[in-house]
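Colleague: Quick one, what's the 3D model for this:
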Amino acid sequence: MNTLRFFARRTAFYLFTAWAAITINFFLPRFMKGDPISAYLARNQGRVSPEAAESLRILFGLNTDKSLLRQYADYWGLMFSGDLGRSLSRGLTPVTDVISVALPWTIGLVGIATILSFVIGTSLGALVGWRRGSRADILVPISTFFSTVPYFWMGLIAIAVFATGLGWFPASHAYGRGTQPGWSLQFVGEVIQHGTLPALTIVIASLGGWILGMRNMMVTILDEDYVTVAQAKGLPARRVLTRYAARNAVLPQIQSFALALGFIVGGTLVMELVFSYPGVGKLLLDATNAKDYPLMQGLFLVITLTVLVANILADVAYAVLDPRTRQTEA
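Modeller: The predicted structure follows:
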């Protein structure tokens, strides 16, 4: 009964959060100065007739005949039908097609880098916390230092050393110029080669937070009575580390990891700018500069829903690993 009540409360909370986020997603761009049609006409002065401009305003729902609330209702109807509109800055291409092109690049690169960073950082943090006071503690200030370095400089240094200097990796783009995208070994090899350097910079930049967080939780958990009792029983150190200490210390990390996974879809804008990598972050920046409402709303919608789904999965994992959560929430 407590379990059902827990999931019912969380479901209601996330449904309300999704409604609020989608509502803000609709109204916020319309409160900005200007509109996509005006920006488009400014870039194409003299090449668009008044009749064509009016047709574009009607197509994008910017004509004055419809009230804002009516546009809001139409937006929900189109969204449920899978129609996110057409991107004015991308030649009236459907928003879903534009996002579907950029999304795999972001998920593939940033997703893998985030998962690697979490696994490596959490494992190292558990070992450092278990061996607190040893030489392993040197990992904390070293990794923290790299986390404080602005990513812009880290990316440029990585390009200067490993791309320009040593020539180990390409300096930019997701694959070689002139290469035809496909599932050929050549294309896949180029994608891996081009993505290795930006992925490594993401891992190094985010490793310090995972190590420090897990190390501090391990130090706290090791003082708990159940860990002391497990050690007093003569259990192997490896079992005490994995089954008792690390299992409980990792719980707060899961929530942070879920948020990190959710924001993967948003991309790493600075990384995409430094490495000229095609992704959602750069696409969102271009849509904002062009005041492309449909594309902005589509990107925000995908990011919002991804964050919500990631949090739901984190709640489920948290409830499975720690039954006390279900009892407290219920």
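Colleague: switch to C-alpha atoms for all contacts and neighbour counts from now on
Modeller: Fine.
Colleague: elements contacting the helix or strand where A126 lies?
Modeller: Using DSSP states H and E, A126 maps to helix 112-130. Helix 112-130 sits against helix 185-221, helix 251-262, with contacts defined as 3 or more Cα pairs under 8 Å, 6 or more residues apart in numbering; DSSP states H and E.
Colleague: change it to 10 Å
Modeller: Where contact means 3 or more Cα pairs under 10 Å, 6 or more residues apart in numbering; DSSP states H and E, helix 112-130 is packed against helix 139-148, helix 185-221, helix 247-249, helix 251-262.
Colleague: angle of the last one against helix 185-221?
Modeller: Looking back up the chat, that one is helix 251-262. 150 degrees (axes from the mean of the first three to the mean of the last three Cα atoms, to 10 degrees).
Colleague: How far away from the center of its chain is helix 251-262?
Modeller: Relative to its chain's centre, helix 251-262 lies at 11 Å (Cα atoms, centre = their mean, to the nearest Å).
Colleague: The shortest one too?
Modeller: Mean-position distance between helix 247-249 and its chain equals 25 Å (Cα atoms, centre = their mean).
Colleague: Same question for stretch 38-58.
Modeller: Using Cα atoms, centre = their mean, the offset of stretch 38-58 from its chain centre is 35 Å.
Colleague: do stretch 16-28 as well
Modeller: Chain-centre distance of stretch 16-28: 19 Å, with Cα atoms, centre = their mean.
Colleague: and what of stretch 3-14?
Modeller: The chain centre lies 25 Å from the centre of stretch 3-14; the measure is Cα atoms, centre = their mean.
Colleague: cool, stretch 248-263 as well?
Modeller: With Cα atoms, centre = their mean, you get 13 Å for stretch 248-263.
Colleague: go on, stretch 6-20?
Modeller: Its chain's C-alpha centre and that of stretch 6-20 lie 21 Å apart, by Cα atoms, centre = their mean.
Colleague: in it, what's buried?
Modeller: Judged by neighbour count (16 or more other Cα atoms under 10 Å), stretch 6-20 contains these buried residues: 6-7, 10, 14, 18.
Colleague: Second chain to compare with the first, below:
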Amino acid sequence: MRFILRRTAFYAFTAWAAITINFFLPRMMKGDPVSAYLQKNQGRISPEAIDSLRTLFGLDSTKSLLEQYIDYWQLLLSGDLGRSFSKGLAPVTDVIASAIPWTIGLVGLATVLSFALGTAIGGLIGWRRGSRADAIVPVATFFSTVPYFWMGLIAIAVFSTTLGWFPASHAYDKGTQPGFSLEFAGQVIQHGFLPALTLVIGSLGGWILGMRNMMITVLDEDYVTVAQAKGLRPVRVLINYAARNASLPQLSSFAMSLGFIVGGTLVMELVFSYPGAGKLLLDATTAKDYPLMQGLFLVITLAVLVANIIADVAYAILDPRTRQMEA
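Modeller: Okay, the predicted model is just below:
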């Protein structure tokens, strides 16, 4: 209970600090969303409409900064993140909600696959250290050093332009109406294969190398030697004793990766023109759409916090020493 309370207090304070910084950061930047919006619509907005826009964006000059901060919290707790003027004054929550599923579906699936494959392969390589399987490590490490955009361009040149197996861009065919149908699902899988393959190959080396090194370290521990001396089956020693403890550092890295899924992989989404949160963030930055930027930063920050909470709980379940140290 003490472990849970300590962690809850820590993450509650972190969330408050992130939300507070998210409130003050746009107000510390040069200009404001209303001024940027007026520059694009010169002479077409009346003074009364300008005052309404400032109230809409929480920049009412008649209110103090503290009152604006309280209003921001009230809107935030009601699920209102403001209006995006680069998207026709559409609610920021709707704009983000339209992009997040694409990022989670693509980057999330690629992250889980690379973590599962990398951890399993790295564990087996570490278990059989000194065998021919060690040759996989330098190959996977080489691909992990190749930039995402370069690997994506190569994938497009080979599998799309030359072979014509997969589309080169977008999440589905142009003119197609999104919906729950087998035809649309097939288009999504076909369009998402190359970006997902790029992410998996690019991140696989890190998971393999990390798990292999931890396995080699764990295999020299006394509890593994005792388990082997008892005559336990090698598979049981591998899974219950070696891999379980070696995967603990991997779990923390995986939690961080899950948190940044919401932010998407910006370069990959640009190369493949994929309609994810990363590309949306770049568009918002280019258009100086502060409310949309603010909403995206908040969602990404909270996603990282939630992922870390899940990692802490899982870490405490797998390793009781964590709870004892906290106590």
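Colleague: Just the terminal-to-terminal distance for stretch 318-326 of the first structure.
Modeller: Start-to-end span of stretch 318-326 of the first structure (Cα to Cα, to the nearest Å) is 9 Å.
Colleague: Specify, as a residue range, where it falls in the second structure.
Modeller: Under the alignment (TM-score structural alignment), stretch 318-326 of the first structure falls on residues 315-323 in the second structure.
Colleague: can you list contacts of the matching stretch?
Modeller: Contact with stretch 315-323 of the second structure is made by 1-4, 244-245, 247-249, 251-252, 309-313, 324, 326-327, as judged by Cα atoms under 10 Å, 6 or more residues apart in numbering.
Colleague: Next: stretch 223-236 of the second structure.
Modeller: With Cα under 10 Å, 6+ apart, stretch 223-236 of the second structure has contacts from 127, 218-219, 222, 237-238, 240-243.
Colleague: quick one: what helix or strand has the residue positioned nearest the centre of the second structure in it?
Modeller: Compute the mean C-alpha point of the second structure, and by Cα atoms, centre = their mean the closest residue is I261, 1.6 Å away. In this structure, I261 of the second structure sits in neither a helix nor a strand according to DSSP H and E.
Colleague: In this structure it contacts L302, no?
Modeller: No. At 11.7 Å, I261 of the second structure does not count as touching L302 under the criterion of Cα atoms under 10 Å.
Colleague: Quick one: the strands in the second structure, in order.
Modeller: Applying DSSP state E to the second structure gives strands spanning 83-84, 90-91.
Colleague: out of those, deepest packed?
Modeller: Per-stretch averages of neighbours, counted by mean count of other Cα atoms under 10 Å, single out strand 83-84 among the strands of the second structure, with a mean of 23.
Colleague: Could you tell me where stretch 189-207 of the second structure falls in the first structure?
Modeller: Under TM-score structural alignment, the match for stretch 189-207 of the second structure is residues 192-210.
Colleague: just stretch 72-84 of the second structure next, same as before
Modeller: Taking TM-score structural alignment, stretch 72-84 of the second structure hits residues 75-87 over in the first structure.
Colleague: Repeat that for stretch 281-296 of the second structure.
Modeller: By TM-score structural alignment, stretch 281-296 of the second structure lines up with residues 284-299 in the first structure.
Colleague: that older thread, how close does the residue nearest to the centre of the second structure sit to R321 of the second structure?
Modeller: For I261 of the second structure, the distance to R321 of the second structure - Cα to Cα - is 29 Å.
Colleague: What residue in the second structure is paired with G34 of the first structure?
Modeller: In the second structure, the residue matched to G34 of the first structure (TM-score structural alignment) is G31.
Colleague: Ok, S147 of the first structure next?
Modeller: Match for S147 of the first structure (TM-score structural alignment): S144.
Colleague: same deal with N248 of the first structure?
Modeller: Aligned partner of N248 of the first structure by TM-score structural alignment: N245.
Colleague: OK, contacts around that match?
Modeller: By Cα under 10 Å, 6+ apart, the neighbours of N245 of the second structure are 214-215, 218, 239, 318-319.
Colleague: between those residues, which has the most around it?
Modeller: Using other Cα atoms under 10 Å as the neighbour test, these are led by M215, with 26 neighbours.
Colleague: and it, what does it touch?
Modeller: By Cα under 10 Å, 6+ apart, the residues touching M215 of the second structure are 122-129, 209, 238, 242-247.
Colleague: at 6 Å what do you get?
Modeller: The contact partners of M215 of the second structure, taken as Cα atoms under 6 Å, 6 or more residues apart in numbering, are 126, 246.
Colleague: A227 of the second structure versus that one, what's the distance?
Modeller: 15 Å.
Colleague: got it, and I125 of the second structure?
Modeller: Distance, I125 of the second structure to A227 of the second structure, using Cα to Cα: 20 Å.
Colleague: And these two? Which one has more around it.
Modeller: Taking other Cα under 10 Å, I125 of the second structure and A227 do not tie; I125 has more neighbours (25 against 18).
Colleague: Give me the aligned partner of the more buried one over in the first structure.
Modeller: Aligned by TM-score structural alignment, I125 of the second structure pairs with V128 of the first structure.
Colleague: can you pull the contacts of its match?
Modeller: By Cα under 6 Å, 6+ apart, the contact set of V128 of the first structure is 136-137.
Colleague: swap in F152 of the first structure?
Modeller: Contacts of F152 of the first structure (Cα under 6 Å, 6+ apart): none.
Colleague: contacting residues for the equivalent of A20 of the first structure over in the second structure?
Modeller: Superposed on the second structure with TM-score structural alignment, A20 of the first structure falls opposite A17. With contact set as Cα under 6 Å, 6+ apart, A17 of the second structure has no partners.
Colleague: got it, and F297 of the second structure?
Modeller: If you count contacts by Cα under 6 Å, 6+ apart, F297 of the second structure has none.
Colleague: rerun that using 8 Å as the cut-off
Modeller: Residues near F297 of the second structure by Cα atoms under 8 Å, 6 or more residues apart in numbering: N22.
Colleague: With A8 of the first structure instead?
Modeller: With Cα under 8 Å, 6+ apart, A8 of the first structure has no contacts at all.
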